[in-house]
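Peer 1: got a structure for you, letters missing:
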C-alpha cells in the first residue's frame, strides 16, 4: 500500500497581506499529479486544511476540487481530519457525499466515520468497512490488505475530555493531557491487526518538534505537549500535522510531520517544503520518501548594509528571483519619502521593508543632543527630533499639529481653573 502524507495547507492564508491563492492552487495541481504519477493508494491530510474557521469561498472550492481529484473517482482512499485552525463542523459538512467516493472527513475526536453499506460494495471503490470514534478500517481497490487508521482530529482539552468521558474513569480524566492521549491511543490501537497496515494520524504538538513563527500555538506552558512514547508501538507510521517544517521524531514507530506545502512566515526562509510517500506491507518495515515540492514561492531575507545601491545591485543580478523578500535596509541618514517610494516600486517581490538608521559610533555619540541644547527647543521641535530619531523619517504636518493640540489642552485647562 502506497500512502501520501500531507498537512497544514492553510488555504486562504496571506503573507503580510499578499494573497497566496495562485501558489496554493499550483500546490494542489502538483499534489494531484504526484498522486497519479506515483500510483498512491491512500492520502492522509493531517489537519489545518484552512487558515481560519471562516475561510474565503475560493479556498473551500479549492479544497473540494482537491478531494475530488485525489479520490480518483473513488479508486483512491482519502482521509482528512480537522486541525486547530479548522472549524470541525465545516470540515465534516460534506461527509455524507464524500464517503461515497472513498473520502473520510472527521472534524471532532469523538466522530466515527460513515460506513458504506448500501448494497453496492464495489471492489473498484475505496470504502470504510469498519470503524468507531476516531478510528476506521478501509479497503482500497487493488490492494490485498486493509488499512486500520487511528484518525484523531485536533484534541483540545475540552474535546478530549468529551471523548474520554464515556471511555475512562473520573480518575484518568484528571491526569495530564499527554497521559490521557497515550491511554486513548492504546485503547484505539486494539483495532490494529497483524494482517493490516496500521496507521495513526493526528494534529498535535509532539515534544522535540521544531517550531516556526507561522504556527498558532496549541500548547500553553507545555500542558498540551505529547511525547513520542505516547504513540502505539504497533503503528507502522504516524502522520502528524501542526508543525510546518518537515521532520522525523521517531523510528519505532516512524513518526513524521510532513510540514506545510508553502512557507507561511519569514522564519521559514530557506526551508524546503515536501510531502511524504510511504510504502507499507503488514508485518514489514515501512519505506519512506520525502518528495520536495516546487509550486510555492520561496521566502528570502535581505540585509542591505550598504543602502539602496546594494539593493539595486542585487535586483540587477537576479538574486532570489521569484521569491517573496523581507528587506532590512541599513541607512546612514533619513531617507526621503519619495526615494522610499521609488525603492518600493523597484520590485513587487518586496513584502516588508524595514529601515534601520545606522551611524558610526563616534558620530552617534557626537549626535547625542546636549541638555543645554535641548533646553532651548520648543515642544514641537523636541517632538520632531524624537520622532525622526525613532522612525527614521520626519513626522507629517498633521501629526505635529495633533501633538500641539494635545500639548495645549492641559495649559488651557489650567488657565480656566485660575480664572474660575
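Peer 2: Nice, I can see it. Being a predicted model, the structure only gives us computed values, none of them experimental.
Peer 1: drop to CA atoms for contacts and neighbour counts, all remaining ones
Peer 2: Fine.
Peer 1: what about the helices in the stretch 301-420 of the chain?
Peer 2: Applying DSSP state H, counting those that start in this stretch to the stretch 301-420 of the chain gives helices spanning 308-317, 337-345, 361-367, 371-375, 379-391, 397-419.
Peer 1: For the longest one, enumerate the helices and strands it packs against.
Peer 2: What that stands for is helix 397-419. The helices and strands touching helix 397-419, judged by 3 or more C-alpha pairs under 8 Å, 6 or more residues apart in numbering; DSSP states H and E, are helix 379-391.
Peer 1: Identify each buried residue in the helix it packs on, please.
Peer 2: 383-384 (16 or more other C-alpha atoms under 10 Å).
Peer 1: what angle separates that helix from helix 397-419?
Peer 2: Helix 379-391 runs at 140 degrees relative to helix 397-419, counting by axes from the mean of the first three to the mean of the last three C-alpha atoms, to 10 degrees.
Peer 1: which residues are in contact with helix 379-391?
Peer 2: 334, 374, 393-395, 400, 403-404 (C-alpha atoms under 8 Å, 6 or more residues apart in numbering).
Peer 1: Any of these buried? List them.
Peer 2: Buried members of those, scored by 16+ other C-alpha under 10 Å, are 334, 393-394, 400.
Peer 1: a markdown table please, covering the contacts of helix 379-391 and showing distance to residue 303.
Peer 2: A markdown table is the format used below for the contacts of helix 379-391 (distance: C-alpha to C-alpha, whole Å):
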| residue | distance to residue 303 |
| --- | --- |
| 334 | 17 |
| 374 | 34 |
| 393 | 20 |
| 394 | 23 |
| 395 | 26 |
| 400 | 32 |
| 403 | 34 |
| 404 | 37 |
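Peer 1: Against that first model, consider the following:
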C-alpha cells in the first residue's frame, strides 16, 4: 500500500500582508498530479490545513477543489485531522458529506475513541487495507479538567498525562487490528520532544499542547507502524529507531524556513512493514531569498537576479553599514525596477565603527546618570555613524520635542 503524508498547508496564510493564493494553487495542483502519477492510495493531512480559524473564501475553495480533483482517482481514501490553526468546527461541518467520498475528517475528538479509528477499505468497501488512529490537535479542554490554583509545572504535567492517556486509549482501540497484518497508522498535531523547531520561533513557547515538547517518542506505542505528525515545519524524524515523522510544510511560510526543502513523505507498505520511505521535494513557483552583506554586495546581487521566474521573487535584504542610509529603499528600488522582484523586508544592520568614542559613557551606571540629550546621542550612535550635520539637525528636533513634552507635563 502506498501512503502520502503531508501537513501544515496553512491555506490563507499571508506573507507581510501579501496572500499566497497563487503559490498554494500551484502546489496543490502539483500534489494532485503527483498522487495520480505515483498511484498513492491513502493521503494523510496531519493538521493546519488552514492558517486561521476563519480562512478567506479563496482558501476554502482551494481546499474543496483539491478534494474534488482526487475523486475517482487511485487515491481512494483521505484522512484529515485538525491542527491548532484550524477551526475544528469548520472542518467537521461537511464531514458526513465528505465521508461519502471516502474523505475522513476528524476535527474534534469524541467520547468514543472508536470514532477516531478509520478503516481504509477503498471506495468499493472491499478488503481492509490499513487502519488509521486519527488524532487531531488536542486542546487543553479536550483531555483534562482545569484545576484551580495549579502551578505552571503542574499544568504541564497534567497536559502530558492527558495526552499520553489519549494515545493509550487509541492504542487500545487499535488492538483488534494488530492481528490482521495491515499497517496501523496514527496521526498527531503537536510538538514532540526531539523535534527541531524553526530557529526564529525557538524563543516562542506556547502554553498549549502544540507548543510544548510534551510527548516523547516512547509515548507512541511500538504497535504503531507509522506515526504521521504535523505542527513543526521542518521535515524530520524524531527518533532514528522509530517511524515517527513530521512532513513539514508545502511552501516556506516565512524567511526562517528557507534553509531546508519543502517535501511530502511517501511510505510504501508490504503488510505491516515499511519497504520504502521517501522525501519528495515540492517544486516551488516563487523564490524567496535573504541577502545580507555590504551595500555593494547587495547591489551586485540585485543586479544579477534571475529574471525567468513564474512569480515575483520575494526578498529580505539586510544591509551591513557603519552609518544610517536614509535613501537606501529608493536606491535599491531603482536597481530592481522592471525586474520580477519585490523587496518584502529591508533592514540596516550596524557594523562596528572604531571611530565612535564610547569612553564618555563607560563609567555611567544607569539612565539616572544621563541627561536626555546624552541618551539620545547614545541611541543615535547605536543606529550607526551619523554625519555631524545630520546629528545636529536631529538633536535640534529632539530638543524641540522634549521641550514640548515638558510644557505639556506642566499643564
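Peer 2: That came in fine, so what should we check first? From a predicted model like this one, the values you see are computed outputs, not experimental measurements.
Peer 1: tm score of chain vs chain?
Peer 2: TM-score of the superposed chains, computed with TM-score structural alignment, normalised by the length of structure 2, equals 0.79; 376 aligned residues with a C-alpha RMSD of 3.6 Å.
Peer 1: what's the burial count for the residue nearest to residue 51 of structure 1 when sequence neighbours are not counted?
Peer 2: Distances taken as C-alpha to C-alpha, 6 or more residues apart in numbering place residue 10 nearest to residue 51 of structure 1, at 4.2 Å, with adjacent residues excluded. Using other C-alpha atoms under 10 Å, residue 10 of structure 1 is surrounded by 23 other residues.
Peer 1: so residue 10 of structure 1 touches residue 53, yeah?
Peer 2: No. Applying C-alpha atoms under 8 Å, one finds residue 10 of structure 1 not in contact with residue 53, separated by 10.7 Å.
Peer 1: what's the counterpart of residue 184 of structure 2 in structure 1 in contact with, if anything?
Peer 2: By TM-score structural alignment, residue 184 of structure 2 lines up with residue 198 in structure 1. Counting by C-alpha under 8 Å, 6+ apart, residue 198 of structure 1 makes contact with 147-149, 192, 234-237, 282.
Peer 1: mapped onto structure 2, which of the residues you listed are still contacts?
Peer 2: Counting by both residues aligned by TM-score structural alignment, their matches' C-alpha atoms under 8 Å, structure 2 reproduces these contacts from those: 147-149, 192, 234-237.
Peer 1: mind giving me TSV with those and columns for neighbour count, secondary structure and distance to residue 185 of structure 1?
Peer 2: Listed next are those as TSV, based on neighbours: other C-alpha atoms under 10 Å; DSSP: H, G, I helix; E, B strand; the rest coil; distance: C-alpha to C-alpha, whole Å:
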residue	neighbour count	secondary structure	distance to residue 185 of structure 1
147	25	strand	16
148	25	strand	13
149	27	strand	11
192	20	coil	11
234	18	coil	11
235	21	coil	10
236	24	coil	14
237	29	strand	13
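Peer 1: Of those residues, which pair is most distant in space?
Peer 2: 147 and 234 (13.2 Å; C-alpha to C-alpha).
Peer 1: so what's the residue sitting nearest the centre point of structure 2 up against?
Peer 2: Geometric centre of structure 2, nearest residue: residue 233, 4.6 Å, by C-alpha atoms, centre = their mean. Residues in contact with residue 233 of structure 2 (C-alpha under 8 Å, 6+ apart) are 8, 197-198, 246-249, 257.
Peer 1: Mind checking which of those are buried?
Peer 2: For those, buried by 16+ other C-alpha under 10 Å: 8, 246-249, 257.
Peer 1: Of the residues you listed, which pair is most distant in space?
Peer 2: Using C-alpha to C-alpha, these span at most 14.7 Å, a distance reached by 246 and 257.
Peer 1: For the stretch 201-350 of structure 1, which segments are assigned as strands?
Peer 2: 205-206, 225-226, 237-241, 247-251, 254-257, 274-279, 287-292, 299-304, 324-331, 350-357 (DSSP state E, counting those that start in this stretch).
Peer 1: cool, the stretch 1-150 of structure 2 as well?
Peer 2: Secondary structure of the stretch 1-150 of structure 2 (DSSP E, counting those that start in this stretch): strands located at 2-6, 14-15, 18-19, 42-46, 77-81, 103-106, 117-120, 130-133.
Peer 1: Could you dump the ones you listed into TSV with distance to residue 60 of structure 2 added?
Peer 2: Shown next, in TSV, are those (distance: least, C-alpha to C-alpha, whole Å):
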stretch	distance to residue 60 of structure 2
strand 2-6	18
strand 14-15	15
strand 18-19	14
strand 42-46	15
strand 77-81	14
strand 103-106	15
strand 117-120	24
strand 130-133	25
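Peer 1: Which of those strands sits closest to residue 202 of structure 2?
Peer 2: Of all those, strand 14-15 sits nearest to residue 202 of structure 2, with 19.6 Å by C-alpha to C-alpha.
Peer 1: hmm, who's touching the closest one?
Peer 2: By C-alpha under 8 Å, 6+ apart, the residues outside strand 14-15 of structure 2 that reach it are 20, 253-254.
Peer 1: from those residues, which is closest to residue 285 of structure 2?
Peer 2: Within those, the smallest distance to residue 285 of structure 2 is 10.9 Å, found for residue 20 (C-alpha to C-alpha).
Peer 1: what sits against the closest one?
Peer 2: Residue 20 of structure 2 sits next to 11-14 when contact means C-alpha under 8 Å, 6+ apart.
Peer 1: Return a PyMOL selection command for the buried portion of these.
Peer 2: In PyMOL, a selection of the buried entries from these looks like this (16+ other C-alpha under 10 Å):
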select buried, resi 11+12+13
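Peer 1: Can you tell me which of the contacts of residue 20 of structure 2 is closest to residue 138 of structure 2?
Peer 2: Closest approach between these and residue 138 of structure 2, by C-alpha to C-alpha: residue 11, at 20.6 Å.
Peer 1: Could you give the number of residues near the equivalent of residue 310 of structure 1 over in structure 2?
Peer 2: Structural alignment (TM-score structural alignment) places residue 310 of structure 1 against residue 297 in structure 2. Counted with other C-alpha under 10 Å, the neighbours of residue 297 of structure 2 add up to 14.
Peer 1: Any figure for the gap between residue 297 of structure 2 and residue 304 of structure 2?
Peer 2: 11 Å (C-alpha to C-alpha, to the nearest Å).
Peer 1: same question, residue 291 of structure 2
Peer 2: Using C-alpha to C-alpha, residue 291 of structure 2 is found at 13 Å from residue 304 of structure 2.
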